[in-house]
Every structure is written in C-alpha cells, then in structure tokens.
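[1] let me see the structure of the following:
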Amino acid sequence: MFMCCLSVISSIPDSKFPCSPLTREEIENHLSTKTPYRVRQNLNEEPITFEDCQPRRIWSVIRHGTRNPGKKDIKKIKKVLGKHQGKILNNPDVQMCQKELEKMKSWYFKAQPEQEKFLVPIGEDELIELAERLQKRFPALLTEDYSQKHYLFKYTATQRTLKSAESFCTGLFGRHKLSQVLYPSPVHKDPILRFYKLCTRWKNEVDKNPEATVEVDKFIETSPLIEELLKEVRGVTQIKDLSFDDVSLMYKVCGYETAWNKYGEHSPWCNVFRTTQSLQVFEFIEDLDYYYIDGYGFEITHKQACPAIKDLFEHLEPTSTHPNATFYFTHSGTVLKLLSHLGLYKDDFVLTHNDFDKKRKFETSKIDAFASNIQFVLYECDDGEPKVLTMHQEKVVTIPGCPEDSLCKLSTLKNIFKESLECDFDGICQLNQSEESS
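    Modelled structure (predicted):
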C-alpha cells in the first residue's frame, strides 16, 4: 500500500525544521525487550579466575538473538505505517528536517510475513560473539573441540532458537565443525526451556487474565504523559488523527529496525519522537506489562520456574554424569521468569501505573535485551567446597543470600532454593477439578 503513496511524490520540498535531538545511543537504551545486545554486552574478555579454584561446569540459559516481528505485526507495519509514510511525505508542513524526510522517503519494511520471528543476521552475530567471549573467559572449560559428552546444546521448536544455537556453536567451534554438533529433538512446550507453556494455572490466572494488564491500561488511560506523547508525534508528523496504537507501532518499528542496523543510523520512525521521555513512556508500558506477565506481579509467574532451577543443580553437581557445559536457547518469557525466581532486579515496591518517575531495578531494556543470557559456573576449590559464580549478560551478579560479587557455596545456593529443588510443578500449575469445571 505504501508504495502507491510514494509514487505520487516527485520531490521533497525543502524543510526548515530541525532534526530530532535524540541520539542513537539514547534510542538504543530505551527499546525494552527489542534492545540490541550490543548495548548490554560485556567486552571484557579476561579469564575469570579465583585463587585455588578452577571452573569445571557451566549451565546457561540464553535468549535468542535479534529477530523479525510476528506475522500480524509485519502486515500491520506495512499497511498502517505505509499509509502514514505517504501522508508525511505529501505534507509540506511536516516538522521534520530534510535528512529525516529523505530517509522517510526511502523507507520500506524489509521483513516478510513468511519470515515471522526469524533470527536476522545481526542476531546471528550476537550469539557468535557471545560464545567467543565466554570461551576466552573460560578457556579450559569451553574448549574448541566438540564432544557430546562435554557439551549439551538444546533449543525450542522455533527457527530463532535453532539459528541462535547454531550461531553460538559457530563462535565456539567454527563453521567447519557445525556438522559434528548433535542436538536433542526440539519440543515446543519444553518442560525446562519453556515450562510456562505447560502451566495451566499461570495461563488462566495470568497470561489470559485481563486483571494482569490493569496497570498498563490505567497508565495509558489516565496518565497525562500519554497525551503529551500524542501531541508531540502528531505535531511532528502533522497527522492530527494519529491514534495511540499508531504511535505505538512507530515505537515498535523504531526498535526493530534500530536493532537490525549495527553500523548505520537508527530507524527513520525513531525521528517522530523528539524527547527521551517519549521513549521512556513506551519503555515503562513494556516494563509494566512484563512485570505482571513474566516477572514479580504474580507469585505463580516466577514460582513455576522451578523445573529450570532443579535442572540447574542437577547439572552443576560435581559428581553429575551430565555434560560439563550446558547451553539452553530459549525466549524472553523464560529469562524474565528465571531472573525473578532467582530474586534478581526485585524492587522494594510493587510496580504500578503511578511509578513512572520512580527509579526501578526491573527495567526490561537493561535486563532482557535480545540474546540476554544467564550463566552459572561451578568452581572446584582446594578447600573441597564447590562454589558457584552467577552471571547475567556477562556480568557477575549476586543471588540474594550469597556473598557480594564473589563465589557462592553450592551448599548455600541449594539451601536458598531448597523449595525449588523439591519443585512440585504439577501442584503449582494444575487447576483442581472444581476450578476446571467452573
């Protein structure tokens, strides 16, 4: 649709309006779960060593890299933003600078519906480079020689996690050894990698429950920040009837296209936003949504992650017969639920629609970027006490109850997660007969 709009534009009139003051860095830091991993990666590749201790085992959960949107979003972006592109370029009063108008004129959305949620090239790079850095930090543990006895790689039944796993293995072993790597058959409702797909109670009480989005709805319906945002974007585009959904779609495309483009400029749709606050408004909406669906909003949401925790300890046990290096490639929902189960990034208040101005730890732009990852590394020490290092996005983090920025005794971690190790998943997740029949 948008191509027909462009065909009537012979030239773009000179603009005297200034460009958006937002820098690429400002934009990239407020894209919620569409944040490219390059913003969060740790480029310090020095080996992580502790006196009298040697790394022996690693267990890791990794979100897939940067991807395409879903099919519905791809179709909507092409149709709705194609129409708005034509309106912008045909209106001489649009408050965008010449450079922004030129970029808007050349814009077209590359993703096709049949490529929905596919990993994109930059997503492959994210996983390759992550593997290379981890290998440099733990060279004795993550060897360049693949062995099924030493390595376990597992992904869900999706293209984006399969390609993420293959890219990660490319970083470890090189492309010429990829054919040697064996993977278990992928499962869509994997009990470890996507436990929430099997949790009936969570689906009913949270995921499909309108109450879970109440705080998001209240913020959108009552906050004066929404009206400020709409006024800003309507003024820039000179499209007076722009809806909130339209502007939300612009933010979404801003995120995807900026994440896709590592070396070039941000998406032309980012230019409709003139203040950092506008990006932060959408970021806050995303944080509210994920807080209740995947985070601390409901106890069952993070409590159901116990199968992953149980699997973690089975693999970290010094006498375990499991492979020494375990890497699971999964999704945002798994990473956020697991982080919450671990007690990380928990604020001392319940996040509500009134908390836009509050400083918070639960910020999806910071904790759930594309390719976000969690590592647990077991160290065997000369004192005979096995200890564990925990890392999130390649940085050392402290599990509540463990020593700050250091190794934590395996026995201490087991005590902290004693209930998780027992893990009555069916008891947590299954509705009883009276609930099912009601």
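[2] going by C-alpha atoms from here, please, whenever you check contacts or count neighbours.
    Fine.
[3] and Tyr251, how far is that from Leu142?
    39 Å (C-alpha to C-alpha, to the nearest Å).
[4] again, but for Pro210
    45 Å.
[5] which one's more surrounded, these two?
    The neighbour comparison of Pro210 against Leu142 (other C-alpha atoms under 10 Å) goes to Leu142, with 24 against 11.
[6] residues contacting the closest residue to that one other than its chain neighbours?
    The spatially closest residue to Leu142, leaving aside those adjacent along the chain, is Gln135, at 5.3 Å (C-alpha to C-alpha, 6 or more residues apart in numbering). Neighbouring residues of Gln135 by C-alpha atoms under 8 Å, 6 or more residues apart in numbering: Leu141, Leu142, Thr143, Leu172.
[7] after the strand or helix carrying Gln135, next one along is what?
    Assigned by DSSP states H and E, Gln135 belongs to helix 121-137. Remark: after helix 121-137, the chain's next helix or strand is strand 151-155, criterion DSSP H and E.
[8] one more, so I can put them side by side:
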Amino acid sequence: MGVKQALFLLLGLFSIVVCSKNFPCYWNDKCMYDMFGTATPYDSVRGDLRDQVEDDGCEVLSIWSLHRHGNRNPGADVTRNISALQAKIKHLLHDPTVHLRHHNNCAQDTDDLMNWRWNSTLDSSASYLTGTGYEELYDLGRRIEIQYQNFLKSVEKVHFRATNQQRTVTSLKAFVHGMTAGTPSLANLSMGIHPPLDRDDVLRPYENCQRYQDEVLHGQLLTDELAAYDTSPEFLAIRDELQSKLPVDYQLTHTEVFTLYELCRFDRSWSEKLRSPWCSFFSIRHLLVLEYRDDVRHYYRNGYGSWVNSYLGALPLKDLYENFVNAIEGKKTLVSYFTHDTMLDMVFCALGLYKDPKPLQGSAGIKWIKKEENDDSQDTDPMSRMWRTSEFAPFASNFIAVLSRCDESGKQTHRVRLFINEKPTPLCPEEGCTWQQFLDIFQVFSEADLDFCAKEWAESGAGTAAFLTGRSNTKIGMATILFVLIITVLSVL
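    Now for the predicted structure:
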C-alpha cells in the first residue's frame, strides 16, 4: 500500500470517528451514507466522460450504449406498503394521547418527521420517471454532446429505442433532449427515436425466456436466500434497534423494516439535500446491512446466482458486437438503448464483471464477524464483495462503448473504449482495447440466442460458455476498502 493510499485510509477512519462522536443528529449529520443499492442517485457514483482524454489521432466511428432509466417512483406494491406504514406512524405522531419518546431522537429530527407530508401523486404514478430522473438522463446527454460533438455532427445512422415503459421512454427523451439542447444543428438526432417493440429480445430477453421466469425469477433459490436474510438473528436485532429509535411505540414486523428502508431511500433521492426524516432512525451499520439485502436479491434474480442470467446478458452484447463490426466498413452510427437494472445486471454478468470468489448468501453475509483464526477460506466479510449494486446499478446506470479509427505511426488501427457509469472498465486498458482485444472479448456473443430458454434444451453445457468464466482483473475500489474500515470502527464505538 502506497503512502497516498494509507493517508486516504487514515482520513477515512478519522472522519468516521469524528462523525460518530460529534454529529449524533440526522438533520445536521456531516457524514451521510449515500449508498442505497439500486435506488442510489446516479451522481453519487458516476464518473464524467468529459474528463476522458481522447487521442487527437483518433476519429470516433460509432457509439453504442445501454442505459437504465433514471430515478423513478417506487412500484405499485412498494408504494402501497410505504403509504400504509407512514400513515400508521404519522397517526401516532399526531395523536395527542400518545407519548412521544425523545431519549433516542433529536428534537429537530422528530419535528421534521411530524412536518413531513405524503405526496398523494405517488398513488397514481407508480414506477414513473421523476423530475430527478429526467435531469439524470438530460445531464448525461449534455456530457456526451460536449465530449463527442464532432462525431454527433457527422453521424450518419442513429437508433434510439426504449422498452415499453413510461420511465424508459421518458428517459430516452430526456437523454436526446440533453444531447441536442446546446447545439441546434443536432436537433435532427431526435429523428432516430424508434417506438418500443412488443417483443424486444435485446432490451428485455428475460421476459421471453420461460426458463428464467420459472427457475430464476420465481425459483426457490431466490426465495430461500431472502428468507434466510429476513429471519436471521442479526436482521431481527436491527428491527429491535429501529423500534427503539422510533419516537412512538410501534412494533415493526420484519417486512416493515425493509419497507421503512424503502421509504427512506426513495424519499431522500427526491430531496435536493439527499435527506429524508425517515432515514433518521438508521445508523450506518443498519444501512450497510439493508444495502446488502438488495444486493442478495439482485445476485439471485439477475446475477451470478444462476447461469441463465449470464446467457440472457449476452443478447445486448451481440447487438454491440454486430454494430461495431458493421461500423468499421459502413456508416458512422449512434445506438442507444434504454432498459432496466435487470438487463444491466445480466450484461455485467455476461462480461464476468463484479464476480465474487464465493456466492453471496442471505444469512451468512450479514453476520459482520471475523473469521476464526484457523479458517483459511475466502474472506466472507460482505463489505469486501465485488457485487455491489450501489456502484454499478444506480438509477441512470449505463454501459457505453466507443469505437474509434486511429492513425498510429502511419498505420490505421481501431480502438474501443468501454465505460460503466462514465468510468473506464477493467475490460480494456485506459487507452482502449485494440480491435483484436475487442474481438477476443465480444466475438463469443455473436452466437447468442434464446434457444436455452426452452425446457428441452440440454443443460449439460450450462455455465461453461466463455462469457460465463468471469475475469480475474476486476478491481475492488478504494471505496470498498473504506466500507470495510467503517464496519471495523463502528464495531468498537
């Protein structure tokens, strides 16, 4: 570890201790935790394409991108659950016969909760893109326009498409709006918007895969892992701790613990200051544990919990491969798709990214204990995991590929740069993959199809395809190391 890294670690530890000791109230907490699984705001984790240096000797030939929609309202079931829970707690708060408990709460936090009002428009706009979500995609479109303006002015073929949901269709419009707002001459790019398809095997192949529906989405493994989490002593202990933090005497069920977390993470995401009084009951440790539950759910529903997910993730990558092969000899092309976190998760699995040495587990992963001294197995600390949806699947997450033709020592070559959330990926060097390196990674996807979805498809080869093997060069960022230190410090405070 270098001196600079050591200093970062020491500063991280120092800030955690200072925050824990000097800022006991939520309303003026200077060290807010900002990782909330798939409800994490995009700006909390993104990079910036404008900071990526483009080689002067290269000309962009094609850009292909896959996007998750921006910030949205919670779905219908979650909306009903959070509406019911907030109504119960708010009723008790305003009942003059109920004694308010102040010993575990700051007065300002309680006041903020009492003054909070339910937004009734949520009842009729489940899963809709929010104004915040529109801004996330608009701003991304602006950054792409600034970074690749010369390419956009000369592009010859444009294709934008979204799934048939309000949140993805509107995200697409926001993206194109941002891309064209600053440069009137680019207004014609909006002509490349195509209507959603009734069946879209590029953006939602899992909807047309019966094996996925039966064995994964509604399979027993996903149910069992979440049940193991929800009934573990560690999770139930958190329920008791949260109950003691409520300003009223209310007995939370284990399902209401996550409902309260949903209310916290959605409501804060719509606040300019990224705060919600519903988050005031949660410690950093609580948020880390609940974040892990979201990761477990996505791991088994969309990720490495089933080989089926990696096969499904190959379909968009086949489209990427074919577009770049055609672009080398054809027209300059811009292709952007708008889909859901399910598809992004699957694509990252097909690429072998964010793959842990051992599977995530619903119960074992939240014990937060050190291994026994004689245990030489892989580290089981969940904070060291690579599969962290907060980092790779926030709202408005994306996978962007840029194909360029370069003049290197008088010789014409091609390079491909790959970005996840506007940051370079470990799949390619910082300067980009050579064309051969690109082929080595992506050519295997040219054979992708949905034949494996049929029940009669032989499973003997499942899990052995090249795109299921994973990549050992996936890196754990400094943020993950600091998360581990957070747990260590909190355990002794």
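[9] equivalent range in structure 2 for the helix holding Gln135 of structure 1?
    Aligned by TM-score structural alignment, helix 121-137 of structure 1 falls on residues 131-147 of structure 2.
[10] can you give me the strands in the stretch 301-450 of structure 2?
    Secondary structure of the stretch 301-450 of structure 2 (DSSP state E, counting those that start in this stretch): strands located at 333-339, 398-408, 411-420, 423-424, 433-434.
[11] please compute how far stretch 97-110 of structure 1 lies from its chain's middle.
    Distance of stretch 97-110 of structure 1 from the chain centroid (C-alpha atoms, centre = their mean, to the nearest Å) equals 28 Å.
[12] list the buried ones in that stretch?
    Cys97, Gln98, Glu100, Leu101, Met104, Lys105, Trp107 (16 or more other C-alpha atoms under 10 Å).
[13] that older thread, the helix holding Gln135 of structure 1 vs structure 2, average distance?
    On superposition with structure 2, the mean distance recorded for helix 121-137 of structure 1 (mean C-alpha distance after the TM-score superposition for structure 1) is 1.0 Å.
[14] ok so, going back, return the subset of the buried residues of stretch 97-110 of structure 1 lying in strands.
    Among the buried residues of stretch 97-110 of structure 1, no member is found in strands (DSSP state E).
[15] narrow these to those in helices?
    Among the buried residues of stretch 97-110 of structure 1, DSSP state H puts Gln98, Glu100, Leu101, Met104, Lys105 in helices.
[16] what sits up against stretch 110-124 of structure 1?
    Stretch 110-124 of structure 1 has contacts (C-alpha under 8 Å, 6+ apart) with 64-72, 74-75, 159-161, 163-164, 167-168, 260-262, 370-371.
[17] so Arg201 of structure 1 versus Phe425 of structure 1, what's the distance?
    11 Å.
[18] next: Phe284 of structure 1.
    Distance from Phe284 of structure 1 to Phe425 of structure 1, by C-alpha to C-alpha: 31 Å.
[19] circling back to that earlier point, TSV for the strands of the stretch 301-450 of structure 2, including distance to Ala458 of structure 2 and mean neighbour count?
    As requested, the strands of the stretch 301-450 of structure 2 are exported to TSV (distance: least, C-alpha to C-alpha, whole Å; neighbours: other C-alpha atoms under 10 Å):
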stretch	distance to Ala458 of structure 2	mean neighbour count
strand 333-339	30	24
strand 398-408	31	20
strand 411-420	34	19
strand 423-424	37	20
strand 433-434	35	18
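[20] quick one on the thing from earlier: whichever of the contacts of stretch 110-124 of structure 1 end up buried, select them in PyMOL.
    Restricted to buried positions by 16+ other C-alpha under 10 Å, the PyMOL selection for these reads:
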select buried, resi 64+65+66+67+68+69+70+71+74+75+159+160+161+163+164+167+168+260+370+371
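[21] neighbours around the aligned residue in structure 1 for Val444 of structure 2, how many?
    For Val444 of structure 2, the aligned position in structure 1 is Glu419, judged by TM-score structural alignment. By other C-alpha under 10 Å, the residues close to Glu419 of structure 1 number 13.
[22] same thing with the one 10 residues further on?
    Cys429 of structure 1 is surrounded by 21 other residues when neighbours are defined as other C-alpha under 10 Å.
[23] tell me the contacts of it?
    Contacts of Cys429 of structure 1 (C-alpha under 8 Å, 6+ apart): Leu198, Cys199, Thr200, Arg201, Trp202, Ile300, Gln304.
[24] whatever residue of structure 2 lines up with it and Val308 of structure 2: what is the separation?
    Aligned counterpart of Cys429 of structure 1 in structure 2: Cys453 (TM-score structural alignment). Between Cys453 of structure 2 and Val308 of structure 2 the distance is 8 Å, computed by C-alpha to C-alpha.
[25] common neighbours of the two, please.
    What both Cys453 of structure 2 and Val308 touch, as defined by C-alpha under 8 Å, 6+ apart, is the set Arg211, Tyr212.
[26] spatially central, which residue of structure 2 would that be?
    Nearest to the mean C-alpha position of structure 2, by C-alpha atoms, centre = their mean, lies Ala393 at 1.3 Å.
[27] wait, what's in contact with whatever residue of structure 1 lines up with it?
    Structural alignment places Ala393 of structure 2 opposite Asp368 in structure 1 (criterion: TM-score structural alignment). By C-alpha under 8 Å, 6+ apart, Asp368 of structure 1 lies in contact with Ser32, Thr33, Thr35, Ser332, Val335, Leu336.
[28] sweet, I'm off.
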